[in-house]
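Undergrad: Structure for this input, please:
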Amino acid sequence: MSKISRRSPPTPATRSWTLRHWQLRTVPHPAKVFLLLVELTAVAITVALLVAQRVSTAEWVRLGVLTFLAIGYAEAGARIERLKRYLSPGGDKVASNQVSVWAFAAVLTVPSGWAAVLVALLYGQYLVRRCRDRTGVPYRVIFAGATVMLSAEAAGALVTWDGGGDVLRGGLRAPVVVIAALLVFTLVNFGVLLTGMCLVRRPPTLRAMLPDSDSFGYEIATLALGIVTAEFLVHSLALTPVALILAAYLHRSSLVNSLHRSSRTDPKTGLPNLPAWTEHAQAVLAHSHRHGQTVTILFCDLDHFKVVNDMYGHQVGDRVLAAVAQCLRRELRGHDGIGRFGGEEFVVVLDAISAAEADAVAGRLRTAVSALHFDDDLTITMSVGMASHEPGLVAPELQPLIGRADKALRIAKADGRNRVRAA
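TA: The predicted structure follows:
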């Protein structure tokens, strides 16, 4: 259920960093219990491991080198992280960062309790930096840190169970153990994070909280770089600073990807903007023509949206747009092309279904938007115009299809709004 308030929210800095507006106060009780349980478990296991595990001189050296490199790189890369947070849409989803490089390298080269201590230091540094910048949400940073600590301890338990010592000197079994540890680290990390996020956010579907392919790929790349760093630590300590160059290159590549993605994404809704959607729609039309499939354009427009902006303010209007975009995306297939046309207008391209099936999809979208509930008795309806191109000798053209769908939309508006009309 969407929640829209007439009152303007406080700024992020005030909301996140003053006791009165501390966001943990608004978290559902089951979520608070889960967050606290994860954090206490991480601390308890770490303390127990620190008491039980012995550290050799070589391991102390590796831990010192990793700490120096990790903290130094975190400070040097702080500007890149600020840019990525600014550019990345959908910031509530699972986010990847460079901590995995150093955390996983520590898992493979030092006792797991001290690997968890390294993670705690890095997230403590991150929390201090966010306090200084007055950005972010403190309880999320703490929970994320506890999650990575548990991930490191779980992966470290697998490494230790295999026989202890340096797993990278373990002969033929070493690659299997390393890959297994990587899988355990990833599964525990994402599993605990997603559970906490679902309890806090209560999304309509789990899919809404899953990381996108770029974020997941970036996380795997950082873990792979962690393996390379561990190899340097064990076999050629003098070359370990090379890991900084590799980490910087990976970080820079992720920033370039964020810049590319932000240039193609509408910032208010997280949907593809018009140029990006047009490119996708033209590819869908060409594919449909080659395979003899019907293709349909839906032109969706929120009814009386200007009244929402006038009565409730543009901030509320923007949140309504985001809620509608999420609703439309949830109702469509994963590969259906949806984008923001402009203002309160959305466009959808449907392929591999008949015109009658597309009409049913349009009706379902209209009904789903009408069912959204907001505070202050605010309701939203949507009119939809649709235009289909049947397979034939003539290739479909995007602009004429959009024009026909636009005419059908105007007919839906003239017939009383909150309905679907086909060209």
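Undergrad: CA only for contacts and neighbour counts going forward, please
TA: Fine.
Undergrad: Just want the most central residue of the chain.
TA: Lys93 (3.1 Å; CA atoms, centre = their mean).
Undergrad: Leaving out sequence neighbours, find the closest residue to that residue.
TA: Using CA to CA, 6 or more residues apart in numbering and skipping residues adjacent in sequence, the residue nearest Lys93 is Met209, 5.3 Å away.
Undergrad: Check which residues of the one helix or strand Ala74 maps to are buried.
TA: Secondary structure from DSSP states H and E places Ala74 in helix 57-76. Of all the residues in helix 57-76, those buried under the rule 16 or more other CA atoms under 10 Å are Glu59, Arg62, Leu63, Leu66, Thr67, Leu69, Ala70, Ile71, Tyr73, Ala74.
Undergrad: before we move on, what about stretch 371-391?
TA: Residues of stretch 371-391 classed as buried: 372, 374, 380-391 (neighbour count, 16+ other CA under 10 Å).
Undergrad: With stretch 237-257 instead?
TA: For stretch 237-257, by 16+ other CA under 10 Å, it's Thr240, Ala243, Leu244, Ala247, Ala248, Leu250, His251, Ser254, Leu255, Asn257.
Undergrad: how about the residues you listed in a markdown table, adding secondary structure?
TA: Compiled in a markdown table, the buried residues of stretch 237-257 are given as follows (DSSP: H, G, I helix; E, B strand; the rest coil):
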| residue | secondary structure |
| --- | --- |
| Thr240 | coil |
| Ala243 | helix |
| Leu244 | helix |
| Ala247 | helix |
| Ala248 | helix |
| Leu250 | helix |
| His251 | helix |
| Ser254 | helix |
| Leu255 | helix |
| Asn257 | helix |
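Undergrad: Proceed likewise with the subsequent sequence, for comparison:
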Amino acid sequence: MTVFLLAVEGITAVLTVIMVAHSEVDGPALVTFGCVAGLGLVIGEITRHVERARRRFDDTPHINLTSVWTLAAALLLPPPLTVLVVVLLYQHLFWRSWAHVAGVHAYRLVYSACTVILAASASGEICRVLGFTPSDLSAWREPGSVGVVLAAILAYSIVNSGLVEAAIVLSDGGFDVRRVLGTTRENALEYGTLGLGATGALLLTLYPAWVLLMVPALLVLHRSVLMRQLEEAASTDPKTGLANPAGWTNIANRELDRATRDGGTVGVLMVDLDHFKKINDTHGHLVGDQVLKAVAQTLAKAVRRHDLVGRWGGEEFAVLCPDVSGAELVRIADRVCDLVRHLDVPVSLAGDHLVVDHLTVSVGAARYPESGPTLQDILLAADGCLFAAKNNGRDQVQSGRTPVDERDHAIRP
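TA: Okay, here's the model as predicted:
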């Protein structure tokens, strides 16, 4: 891991020296440098509190809004000035936004800055190889200019993300898709900011004052990204990444209101992992947590794309199935049982490797309008069916409206 980081940083240093030795900087380039670096620093200063709060919820330092200015620099400036823009912006980020955020260390900042320098260099080289000179306004009018800029954006993203992902894999000793590749939202933010960077480069070439029109959009983007992260943190179960009870209930009530208004249906599955206490007692809670996460991922794969899976508490999950027939709801529940039945969970603990298998779930299914007019009615009916499934031997689906009082005789692990 350390060797890899040092190698990347060493390559960046050598490449920077070579670029400085073989590049010329003229007056117009210095003016453009002042505009790009100045705007980046001003936006960074205005949004420093938002960025600090955002970073507390997001552990992907290579994805941030400075790429608006680093890509613009890569397209418009000689390589030495591009490097200087990256250094200035990342120093400001660390000192003013990230310095007191837990988990953000100086060595990570240095490595992230190096990956951005290499990414910007790759982006600029794509333009040079393809004969595209972004600082020349006539180049933007060429038919192939859009394709060249898209190629430059793609090169920037591949180099930057690839180097960061390699470091994460080496650090963790394994491949976690979500942690390595990032979420859809994070990657959308990355490409969105790179698109704004290309737009900024065009505006700076066309008429520099027009780039000020981007400032309000960037300020709103900063705050909207933070608000989205706060909303997700408030509605997401941290252990499994599923919706928590509050988030699940909020969406379920909205779906039920829509179904009531439009004459639709809403199905609910209550899913309980059988004998989970035995797993915790045998292997410990850390292994139990890994099993819960694996089961959560399996449930998400088993349901339809527009269904919502939430962790209800402990080893119990809830699935919201809008616009579903009774037969289809049972088929979804059966698919959940079947996929969990064939699930093997490899876990590592204190150097020991083991596989937790022979997992099963019991499922209770209920549906609006048959089970009642309110979400509470549907949940009670589904929970009653879940207790019936437990009583009848587990690893099965029970559906229909089960009287609540049947739970008095139910068996729970």
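Undergrad: Give me the TM-score for this pair.
TA: The TM-score (TM-score structural alignment, normalised by the length of the second structure) is 0.74; 381 aligned residues with a CA RMSD of 4.2 Å.
Undergrad: quick one: the residue nearest to Lys93 of the first structure from Leu194 of the first structure, how far?
TA: Distance, Met209 of the first structure to Leu194 of the first structure, using CA to CA, to the nearest Å: 7 Å.
Undergrad: List the buried residues of stretch 190-210 of the second structure.
TA: For stretch 190-210 of the second structure, a neighbour-count test (16+ other CA under 10 Å) marks 190-191, 193-206 as buried.
Undergrad: The residue nearest to Ala302 of the second structure when sequence neighbours are not counted: which element?
TA: Excluding its sequence neighbours, the residue lying closest to Ala302 of the second structure (CA to CA, 6+ apart) is Val336, at 5.4 Å. Using DSSP H and E, Val336 of the second structure falls within helix 326-341.
Undergrad: before we move on, the earlier item: farthest-apart pair in the buried residues of stretch 371-391 of the first structure, please.
TA: Maximum pairwise distance in those, criterion CA to CA, is 41.7 Å, between Phe374 and Pro391.
Undergrad: Save the buried residues of helix 57-76 of the first structure as a markdown table, and put in distance to Pro203 of the first structure too.
TA: Below are these laid out as a markdown table (distance: CA to CA, whole Å):
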| residue | distance to Pro203 of the first structure |
| --- | --- |
| Glu59 | 43 |
| Arg62 | 42 |
| Leu63 | 40 |
| Leu66 | 38 |
| Thr67 | 37 |
| Leu69 | 38 |
| Ala70 | 34 |
| Ile71 | 35 |
| Tyr73 | 35 |
| Ala74 | 32 |
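Undergrad: ok, those vs Leu158 of the first structure, which is closest?
TA: Glu59 (18.0 Å).
Undergrad: Enumerate every residue touching the counterpart of Ala119 of the second structure in the first structure.
TA: Aligned by TM-score structural alignment, Ala119 of the second structure pairs with Ser151 of the first structure. For Ser151 of the first structure, the contacting residues are Val184, Phe185, Thr186, Val188, Asn189, by CA atoms under 8 Å, 6 or more residues apart in numbering.
Undergrad: The second structure: which residue goes with the first one?
TA: Think Val184 of the first structure. The equivalent of Val184 of the first structure in the second structure is Ala155 (alignment by TM-score structural alignment).
Undergrad: list the contacts for that match?
TA: Contact analysis of Ala155 of the second structure by CA under 8 Å, 6+ apart lists Ala119, Ala122, Ser123, Ile126.
Undergrad: pretty sure Gly163 of the first structure belongs to a helix, no?
TA: No. Gly163 of the first structure: not assigned to a helix; according to three-state DSSP it is coil.
Undergrad: roughly how far apart are it and Ala387 of the first structure?
TA: 65 Å.
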